[in-house]
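K.L.:
sharing a sequence plus its predicted fold:
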Amino acid sequence: MPLVRIKSLPFKQDVAVNQALSALSEAISNAGNIEERHVMVTWEYLSKSHYIHNGKVADYQSETAHPLLVDLVAPNFNTEEEIAQMLELIANTIAGSIPISKENIFINFTPAYSDGVYDEGHVIEWDI
C-alpha cells in the first residue's frame, strides 16, 4: 500500500511527469514485490510564489533549489533498512526521470499502522 505524494513548483519547460509517475510506481512494485495495483503515486504543483526555501520565494521548480517535497506512507512493519532502500529508490527514480538533482529531493516517511488504513472497502489489518 505504499503511497507517494510529490509536491513541486511548476516547471518552466515541459516535463513528462506522467512518465515519471509510471516509472516510480513500477520501480516500487518491482523492488517491494508488491502488486502495482497497491501502489499509489501523486504529483501536485504548488502555486507560484507559494513556496519559500532558504528565505527565497520561487515561481518555478529549479533542478537545484526549492527541493521536491515527497511524502512516503508505507506499512510500519518495514525495517529501517527497507525504509532507507525505499527512500533511495524514490530519490533515484525521480532524479532519473525528471530534471531534478537527487540532492534537491526531500522525502519524509510516515508509517501506516495495521487497522489504521482503509482500502478496497474495508479497514486493512496486516497479516504478518
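P.N.:
Structure's in. What do you need? Since the model is a prediction, treat every value here as computed from it, not as a measurement.

K.L.:
only C-alpha atoms for contact and neighbour calcs from this point on.
P.N.:
Noted.

K.L.:
what's the spacing between stretch 45-64 and its chain's center?
P.N.:
The gap between where stretch 45-64 is centred and where its chain is centred comes out at 18 Å by C-alpha atoms, centre = their mean, to the nearest Å.

K.L.:
what about that stretch, start to end distance?
P.N.:
Taking C-alpha to C-alpha, to the nearest Å, stretch 45-64 runs 17 Å from one end to the other.

K.L.:
and that stretch, which residues are buried?
P.N.:
Within stretch 45-64, the residues that count as buried by 16 or more other C-alpha atoms under 10 Å are 51, 58-63.

K.L.:
structure B:
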Amino acid sequence: MPLIRIKSLPFAGDVEVNVALSILSQAIADATQIPQQHIMIVWEYIPAGHFVHGGQLANQQPSNSHPVLVDMVAPNFNTEAQIAAMLELIATSLSRTLPVAQNNIFINYTPAYSDGVYDDGHVVEWES
C-alpha cells in the first residue's frame, strides 16, 4: 500500500496518463522502498461539465484552475515527514509528466489502520 486515486477533467489533446502513472509508481517505489506490487494508482476522468471550481464550470482540464484531485490512502504508521514527502513527490511527478501546474494539484491523505484493510486475501495487520 499506498492506494492513490486521481481525478481530473479530460485533457485537451493527447496526454499519456498511463506513462505518467508508471513514472509515479516507480518514483514512489524508489523513494519509499515499497515494492511495486504494493502500489496502486487509479486515474478517473470527471465528465465534462461536472466540475465547478471558483464558481466556474470547465469541460477540459486547465493547467491552472480546476485542480487535479488526488486521494492517497496509506498506513497510519508513516510519520508526518514521510506523508509530506509522498504528497510532495506525487505533486512533483504529476506536474512534470502532465500539462498541469504543480500548484493546481490538490492531494488529501487518508490514514489506513491495522485491521482496517483487506488485501491479498486477508485483513492486514501491522504494528504501530
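P.N.:
Yep, that arrived. What you see is a predicted model; the values in this text were computed from it and never measured.

K.L.:
superposing both, give me the TM-score.
P.N.:
Here the superposed chains carry a TM-score of 0.98, computed using TM-score structural alignment, normalised by the length of structure 1; 128 aligned residues with a C-alpha RMSD of 0.7 Å.

K.L.:
in helices, which of the buried residues of stretch 45-64 of structure 1 appear?
P.N.:
If you go by DSSP state H, the buried residues of stretch 45-64 of structure 1 have nothing in helices.

K.L.:
got JSON lines for these, with distance to residue 123 of structure 1 too?
P.N.:
Output for the buried residues of stretch 45-64 of structure 1, formatted as JSON lines (distance: C-alpha to C-alpha, whole Å):
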{"residue": "51", "distance to residue 123 of structure 1": "35"}
{"residue": "58", "distance to residue 123 of structure 1": "41"}
{"residue": "59", "distance to residue 123 of structure 1": "40"}
{"residue": "60", "distance to residue 123 of structure 1": "39"}
{"residue": "61", "distance to residue 123 of structure 1": "38"}
{"residue": "62", "distance to residue 123 of structure 1": "40"}
{"residue": "63", "distance to residue 123 of structure 1": "40"}
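
K.L.:
from those residues, pick the one nearest residue 100 of structure 1.
P.N.:
Closest to residue 100 of structure 1 out of the buried residues of stretch 45-64 of structure 1 is residue 63 (4.1 Å), distances taken as C-alpha to C-alpha.

K.L.:
strands of structure 2, residue ranges please.
P.N.:
Under the criterion DSSP state E, structure 2 contains strands at 3-8, 40-45, 52-53, 56-57, 68-75, 105-112, 117-119, 122-124.
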